[in-house]
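**Q** Give me coordinates for this.
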Amino acid sequence: MIDYTPLYAGLQHTPALRSWLPSLPNQVAAGLAPERWGDLPDWQAAFDSLPDIVPSSVSYDPVVRAGCAGDATSEQLRQLEQQLRALHPWRKGPWSLFDLHIDTEWRSDWKWDRVAPHLDDLDNRLVLDVGCGSGYHCWRLFGAGARRVLGIDPSAKFVAQFYALKKYLGMDKPVDVLPLGIEAIPPQLQAFDTTLSMGVLYHRRSPLDHLRELRETLRPGGQLLLETLVIDGGPGACLVPEGRYAKMRNVWFLPSTATLESWLRKCGFVNPRTVDLDKTRLEEQRSTDWMRFESLVDFLDPDDHSKTVEGHPAPLRATLVAEAP
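**A** Sure thing, here's the model as predicted:
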C-alpha cells in the first residue's frame, strides 16, 4: 500500500536515526501484515482509486489544506470524496482537500492551540509524534518548522488515511507515519529533539514504562510534551477504573497532575510542569458526517455532564512538558 523507500533514503541522511534502519523495514511490514487487518484490501482499493489531482497550494494552519475546488473536475471531486469516505471513521483533523472539508470527530486544531505555545522552537528539529492517528499534528509540527516529523500509530487504517492525504499534501515532504507502537522504537535511541505523546498514557497498562520509553526517544536536553486525561487531586491521587471509563475498555490510570509530575521525575525527566488544564467540550469531540459512531455526548451522564456514564469525573485533559537529562 505504502512505499516507504523515500523515508528510508531520508533516514540514511539522518545520523540520529540511522541505527534504526536495519530493523525498520521488517517492523513496518509486520505492522501492515494482511493477516492482522482483514479490511486492508478495501483500504488499498480506496488508496489506489484516489484521483490524480495537482494542488495549486498547500497550507497547514489552522486547517491542513491542499488545493482549491478549481484544481479538480467535478468527477474528480466526486471520486475523491467516495474514496476518502471508504476510510471512515475520520477522528483527528480538520482537513480540506480541494475545498472538500473532512469534518473529523476531534477539533484537533483546538488541541494544537493549547499545546503549541509550550513547545520549544521547532525550527530544524527532529520530532516524534506517538499515537499520532492520521497525522494532523504531524503536519502542524512540520508547518511550524520541524525538519522531519515521524508519527507512529499501530492502527493501519490511520496510516492509510495519512498517506491518502499525503498524496495531495506532498509525497516529497519529510513527514511520515509508521504502523508501529512505541515498543518498536529501539531502546535508548536518544534521537529526537521533541517527542509528543497525546492521548496515549491512559491507554497504557504500565504508565511508568511508557514514560521511560518516551524519555529514551529523546536526545539529552530534548523536550517531551505529554497530554493525557487526569483527575483533580493532590500528590498520590490516581483513578484506576475497575470497569470502563467513558465507555472505553482500555483506560488504566488517570493520575492527578501532581502525581503525574512525580511520575515524570521518577522516570528521569527534568523540571516536569503542568502548562495547561482543559475540560473536553462537546464542541471539541463530537459525531460528524465523517465519524458517525458515538462520541463525547454519549459517554457522559445525560443528566450531569460533570460525570461519565459510569459515574467517574468527566474528561479533564492536562498538558505537561519536561526535558530529558
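**Q** going forward, measure contacts and count neighbours with C-alpha atoms only.
**A** Will do.
**Q** show me where the stretch 1-150 of the chain has helices.
**A** 5-12, 24-31, 40-48, 74-85, 108-115, 136-143 (DSSP state H, counting those that start in this stretch).
**Q** winner for burial among those helices?
**A** Counting by mean count of other C-alpha atoms under 10 Å, helix 136-143 has the highest mean neighbour count of the helices of the stretch 1-150 of the chain, with a mean of 23.
**Q** to compare against the first, here's another:
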Amino acid sequence: MIDFQQLKNDLQHTPISHLGGFLIDAVSNKFANYTHGELAQWQQLLDSLPAVDASHIDLKDGVNIGSAADLSSQLSDNQVTQLIDQLKTLHPWRKGPFNLFGIDIDTEWRSDWKWDRLLPSISSLKNRTILDVGCGNGYHCWRMLGEGAKLVLGIDPSQKFLAQFSVMKKYLGQSPVHLLPLGIEDMPQDMENKGFDTVFSMGVLYHRKSPINHLMELKNLLGRKGELVLETLVIDGDENQVLLPKGRYAQMRNVWFIPSARALELWLAKCGFNNIRTVDINQTSLEEQRSTEWMHFHSLENYLDPENINKTIEGYSAPKRAIIVANK
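**A** Modelled structure (predicted):
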C-alpha cells in the first residue's frame, strides 16, 4: 500500500532527505504493532481495482482524474458498476470531493471551499516540501501538488484514510505525494531546522490535550523560516477567551481547548512564531459539512440545536473555524 522506494527517491535532493530511513522504520513499527484492523481487506480491494488510463489529470482546480469516457472505452458496464461498489466499500468518505473518471465522490466536507479560503493568503507552494499533519484521506495533499509542490507528505493514523488515498495514488501514478499512517508523535523530535518548507495542521489542534505542545511540535518540523498554516475551531473573544467543553462539543468526544483567534495568536507568539496573521474566520455551514451518498452517517445538522443553528446541541456556539498563518 506504501511504495517505500518511491518515498526514498522523492526525498532525495530535498532538505529533508535525511528522513527516509526514519519514516520507513516508523511505519514498519506501526504496522508491526497493529493487533487488529482491516489493512489486509483494504489491500485486497486495491489489488482488485481495474486498470484504467486517465486521459487527463487536473489537480489545480480540484482532484479530477480522467473522464467518464475513459471508463466507457476501457471497462464494461459491469466493471464500472463494480468499481463504484468498491469505492463505496471505503465509506465514509470525509474529505473531498473527488472526481474519478466521472464518478463524483461527494464527500462529507467540501474541503475545496477551505482550500479556496486559505490559498490566497499563504506563500506559494511551488517547489516546496510540505507536511500535512492529520491529512485525512489526503485530499489537500493533492491540491498542494496542484500548486507545484516538490514533495508532499501527509500523516494520519487511520487505515481507511490510507486506503482512500491509495485509490487516488493508483490512478495518479508516480506523483511525489505520500501518506503515512503516523501521528505527529511518531515524527522526529529534533529536526535541527532541517524541516519542511510548509507545515499544515488543519482540524487537529482542538483534539490535542496540550495545544501548546502541539504548536511546538509543528514548529520543530519546520525548516528555518518555514511557514505554518493552522486551521482550527475558534470562539469569539479576546486573547483571554478559551472554551474547555465540559463534555462533548458538537457531539465530538475528544475536543479539549477551543481558543479565540486572538488567544491562538498569543499562543503562537509565546511558542516563538512570528509574522502571525489570522487570514480567515468562517462559521461552518450546512452546505460545507453534510451527509451524502458517500458519507451517510450523521453530520453537522445533527450536531446543532434544531431550534437555533448558531448553537451546538450542547448549547455552545456553533463551529467556527479560523485559518492562521505564521512563520518560524
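**Q** Adding distance to residue 125 of the first structure, write the helices of the stretch 1-150 of the first structure out as TSV.
**A** Shown next, in TSV, are those (distance: least, C-alpha to C-alpha, whole Å):
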stretch	distance to residue 125 of the first structure
helix 5-12	14
helix 24-31	21
helix 40-48	30
helix 74-85	31
helix 108-115	17
helix 136-143	9
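**Q** closest to residue 235 of the first structure out of those?
**A** Nearest to residue 235 of the first structure, of all the helices of the stretch 1-150 of the first structure, is helix 108-115, at 23.6 Å by C-alpha to C-alpha.
**Q** what residue is smack in the middle of the second structure?
**A** Nearest to the mean C-alpha position of the second structure, counting by C-alpha atoms, centre = their mean, stands residue 135 at 2.2 Å.
**Q** Tell me how far that residue lies from residue 103 of the second structure.
**A** 22 Å (C-alpha to C-alpha, to the nearest Å).
**Q** quick one, which of the helices of the stretch 1-150 of the first structure is nearest to residue 168 of the first structure?
**A** helix 74-85 (11.0 Å).
**Q** Against which helices or strands is the closest one packed?
**A** Here helix 74-85 of the first structure touches helix 40-48, going by 3 or more C-alpha pairs under 8 Å, 6 or more residues apart in numbering; DSSP states H and E.
**Q** with the second structure superposed, average distance for the helix it packs on?
**A** Once the two are superposed, helix 40-48 of the first structure sits an average of 1.7 Å from its aligned residues in the second structure (mean C-alpha distance after the TM-score superposition for the first structure).
**Q** need the helices for the stretch 201-328 of the second structure, in chain order.
**A** So, for the stretch 201-328 of the second structure - with DSSP H, counting those that start in this stretch - the helices run 211-220, 261-270, 300-303.
**Q** Reformat these as TSV; add distance to residue 246 of the second structure and mean neighbour count.
**A** What follows is the helices of the stretch 201-328 of the second structure, written out as TSV (distance: least, C-alpha to C-alpha, whole Å; neighbours: other C-alpha atoms under 10 Å):
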stretch	distance to residue 246 of the second structure	mean neighbour count
helix 211-220	17	19
helix 261-270	20	20
helix 300-303	16	18
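**Q** would you turn the ones you listed into CSV with distance to residue 37 of the second structure?
**A** Listed next are these as CSV, based on distance: least, C-alpha to C-alpha, whole Å:
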stretch, distance to residue 37 of the second structure
helix 211-220, 27
helix 261-270, 36
helix 300-303, 27
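**Q** closest to residue 14 of the second structure out of those?
**A** Residue 14 of the second structure lies closest to helix 211-220 among those, at 17.3 Å (C-alpha to C-alpha).
**Q** so the closest one corresponds to what in the first structure?
**A** Using TM-score structural alignment, helix 211-220 of the second structure corresponds to residues 207-216 of the first structure.
**Q** How about stretch 278-289 of the second structure?
**A** Residue span in the first structure matched to stretch 278-289 of the second structure, by TM-score structural alignment: 274-285.
**Q** Show me what residue 194 of the first structure aligns to in the second structure.
**A** Matched by TM-score structural alignment, residue 194 of the first structure corresponds to residue 198 in the second structure.
**Q** would you say its match is within a strand?
**A** Yes. Counting by DSSP: H, G, I helix; E, B strand; the rest coil, residue 198 of the second structure is part of a strand.
**Q** how many other residues sit next to it?
**A** 25 (other C-alpha atoms under 10 Å).
**Q** Run through the residues that contact it.
**A** By C-alpha atoms under 8 Å, 6 or more residues apart in numbering, the contact set of residue 198 of the second structure is 125, 128-131, 222, 226-229.
**Q** ditto for residue 114 of the first structure
**A** Counting by C-alpha under 8 Å, 6+ apart, residue 114 of the first structure touches residue 276.
**Q** Tell me how far it lies from residue 231 of the first structure.
**A** Going from residue 114 of the first structure to residue 231 of the first structure by C-alpha to C-alpha gives 18 Å.
**Q** tally of neighbours for residue 38 of the second structure?
**A** 12.
**Q** Does residue 311 of the second structure touch residue 318 like I think?
**A** Yes. Counting by C-alpha atoms under 8 Å, residue 311 of the second structure touches residue 318, with 4.5 Å between them.
**Q** any common contacting residues for those two?
**A** Common neighbours of residue 311 of the second structure and residue 318, counting by C-alpha under 8 Å, 6+ apart, are residue 304.
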